[in-house]
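**Student:** sequence unknown, structure follows:
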């Protein structure tokens, strides 16, 4: 399929479990892909694997100058920017609020929230120069309810929701759509491995058994939704939120037939 032929997509956190899935899928659909990540070795390797129409740029999402260089790389290499995926994110080691270090709080919000803000700020003029496009911000089901011991992450992702809606209002008349995806528990190292400073992984606290769809999500599940929202098929959708969690937020499914 070639839904994104002659278009350019920039994916942040592009070497991670979900990010690499998104990058490969955009590329397979005909897009030029710009892989934004702080991991230069993995980013360069992914670009080399994909070959033509793939470019790696080292990107620190907390730094506006780094963002400007990434957008410039997209325009210089491929002639423009049509899609921005704010996918980069980090998790805090679990701790109650009263035992959460302020430095950890600041780091999580810098990457997850400020990184998303800066991405939209710097990319908007480029998307406008391309006569419009799509921004998709990756949030979380933790941005819809509270989750004990994850205050920095929860706060950052709740804020992304409001930021997305504001950007959708500001950019809609320029033909730029802005939406969020809220993944549940997706089987990636982000979920299956402990965050820095933690001793347990998020997956250790979740069993998919009660979900309406009793399995963990796969990166491809999120990627398919992302491709739809980024494409012309979603041309009338902006400021919207899409939960993809196998029914996690619905509550437990019935384990037996009612009497």
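**Tutor:** All right, it came through fine. Source: prediction; values computed, not measured.
**Student:** drop to CA atoms for contacts and neighbour counts, all remaining ones
**Tutor:** Noted.
**Student:** center of this protein - which residue?
**Tutor:** residue 87 (2.4 Å; CA atoms, centre = their mean).
**Student:** and the longest helix for this protein?
**Tutor:** Longest helix in the chain, counting residues (DSSP state H): helix 151-171.
**Student:** what about the strands in this protein?
**Tutor:** 8-12, 32-37, 54-58, 83-86, 133-138, 176-183, 241-244 (DSSP state E).
**Student:** Take those strands and write them to CSV, including mean neighbour count and distance to residue 65.
**Tutor:** Below are the strands of the chain laid out as CSV (neighbours: other CA atoms under 10 Å; distance: least, CA to CA, whole Å):
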stretch, mean neighbour count, distance to residue 65
strand 8-12, 28, 15
strand 32-37, 29, 14
strand 54-58, 23, 12
strand 83-86, 27, 16
strand 133-138, 27, 20
strand 176-183, 25, 23
strand 241-244, 19, 29
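**Student:** Of those, which is nearest residue 47?
**Tutor:** strand 54-58 (5.2 Å; CA to CA).
**Student:** about what we covered before: pretty sure the residue nearest to the centre of the chain sits against residue 140.
**Tutor:** No. Counting by CA atoms under 8 Å, residue 87 sits too far from residue 140 to count as a contact (10.8 Å).
**Student:** Pull out the buried positions in the longest helix of the chain.
**Tutor:** Residues of helix 151-171 classed as buried: 151-161, 163-165, 167-168, 171 (neighbour count, 16 or more other CA atoms under 10 Å).
**Student:** before we go on, here's another structure to hold up against the first:
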């Protein structure tokens, strides 16, 4: 894709799933990649894979719910590679299912802290560097959960709706600074999150599969392609957009 080679990309939640695939895809396109996660060993394994394929990458441990961690992460990225061009704010958790009356506040707050505050903090510290660098692009991971609703996952769905709101507001704030801000909204993707949701319950997996009109789960690489496209020059007139990558999930 145009405009990726030689640039610097930061990916959070990069140890597995969509984040891992996005880091690998950025590297394939010639970007220098900074990976971050709380899973240190798995994150370093992705770095090793990138390096074995001739790419440049480094891993920094960071908890996106902690402001100091995010600030340090962005600073380390700039120190390591001399700047920042792209960011994929991807780290997130699904939370423990529960009804709103029965949901402990700490459970709700944990999902908000990681899924929503984490995206806010990412942009808070990424945007100044992108502006100083003369432009760039941010992609935040929302979900089809940001466009729909379901019982017993109010915390997750609320945060994913919030990510779209943050994305649209940020896009307008920096529209004249040559910085674009978009989101991806994945459907049911074959990731560890799906595995956890369907653990020891094949009916859950079957139900998730039935929700996909195309008759299959998406692959993390398919979402990664959308993320890298949104960062590329091919998407130079796209900003404030929640791009759905869901096999038709939200159509019916």
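**Tutor:** Nice, thanks for sending it over. Just so it is clear, the model here is predicted, and its values are computed rather than measured.
**Student:** Now do the helices in structure 1.
**Tutor:** Under DSSP H, structure 1 gives helices at 17-28, 40-50, 64-78, 102-109, 115-129, 151-171, 189-192, 219-230.
**Student:** Relative to structure 2, which residues correspond to the longest one?
**Tutor:** Counting by TM-score structural alignment, helix 151-171 of structure 1 pairs with residues 154-174 of structure 2.
**Student:** what's the offset of the matching stretch from the middle of its chain?
**Tutor:** Its chain's C-alpha centre lies 12 Å from the corresponding centre of stretch 154-174 of structure 2 when counted by CA atoms, centre = their mean, to the nearest Å.
**Student:** In structure 2, what stretch matches stretch 90-98 of structure 1?
**Tutor:** The aligned range for stretch 90-98 of structure 1 is 93-101, by TM-score structural alignment.
**Student:** contact partners of that stretch?
**Tutor:** Applying CA atoms under 8 Å, 6 or more residues apart in numbering, the contact partners of stretch 93-101 of structure 2 are 107-108, 110-111, 114-115, 151-156, 193.
**Student:** Derive a PyMOL selection command for the buried subset of those.
**Tutor:** Of the contacts of stretch 93-101 of structure 2, the buried ones can be selected in PyMOL as follows, counting by 16+ other CA under 10 Å:
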select buried, resi 108+110+111+114+115+152+153+154+155+156+193
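**Student:** out of the contacts of stretch 93-101 of structure 2, which one sits closest to residue 71 of structure 2?
**Tutor:** When those are compared for distance to residue 71 of structure 2 (CA to CA), residue 114 wins out at 14.9 Å.
**Student:** Could you find the counterpart of the closest one in structure 1?
**Tutor:** Using TM-score structural alignment, residue 114 of structure 2 lines up with residue 111 in structure 1.
**Student:** in the match of stretch 90-98 of structure 1, what's buried?
**Tutor:** Residues 94-98 are the ones in stretch 93-101 of structure 2 that count as buried (16+ other CA under 10 Å).
**Student:** what's the span of it, first residue to last?
**Tutor:** Taking CA to CA, to the nearest Å, stretch 93-101 of structure 2 runs 21 Å from one end to the other.
**Student:** One more: stretch 53-71 of structure 1?
**Tutor:** For stretch 53-71 of structure 1, the end-to-end distance is 16 Å (CA to CA).
**Student:** That one corresponds to what range in structure 2?
**Tutor:** Stretch 53-71 of structure 1 maps onto residues 56-74 of structure 2, going by TM-score structural alignment.
**Student:** hmm, who's touching that stretch?
**Tutor:** Stretch 56-74 of structure 2 is contacted by residues 12, 27, 31-40, 43-44, 47, 50-51, 91, 113-114, 117-119, 121-122, 125-126 when judged by CA under 8 Å, 6+ apart.
**Student:** same check, this time on stretch 107-125 of structure 2
**Tutor:** With CA under 8 Å, 6+ apart as the criterion, stretch 107-125 of structure 2 contacts 64-67, 70-71, 74, 89-96, 138, 140, 155-156, 159-160, 162-163, 166.
**Student:** Report the distance from it to the chain centre.
**Tutor:** In terms of CA atoms, centre = their mean, the centre of stretch 107-125 of structure 2 is found 12 Å from the chain centre.
**Student:** burial count for residue 131 of structure 1?
**Tutor:** Residues lying near residue 131 of structure 1 (other CA atoms under 10 Å) number 14.
**Student:** To which residue of structure 2 is it aligned?
**Tutor:** Per TM-score structural alignment, residue 131 of structure 1 is aligned with residue 134.
**Student:** so who does the nearest residue to its match once chain neighbours are set aside touch?
**Tutor:** Excluding its sequence neighbours, the residue lying closest to residue 134 of structure 2 (CA to CA, 6 or more residues apart in numbering) is residue 178, at 7.0 Å. When contacts are counted by CA under 8 Å, 6+ apart, residue 178 of structure 2 touches 131, 134-136.
**Student:** Same check on residue 233 of structure 2?
**Tutor:** By CA under 8 Å, 6+ apart, the neighbours of residue 233 of structure 2 are 1-4.
**Student:** before we move on, what about residue 196 of structure 2?
**Tutor:** With CA under 8 Å, 6+ apart, residue 196 of structure 2 has no contacts at all.
**Student:** What residue in structure 1 is paired with it?
**Tutor:** Per TM-score structural alignment, residue 196 of structure 2 is aligned with residue 193.
**Student:** Just want to check the distance between its match and residue 104 of structure 1.
**Tutor:** 18 Å.
**Student:** got the contact list for the longest helix of structure 1?
**Tutor:** 90-92, 96-97, 104-105, 108-109, 112-113, 116-117, 120, 124, 137, 139-140, 142-144, 146-147, 176-180, 238-241.
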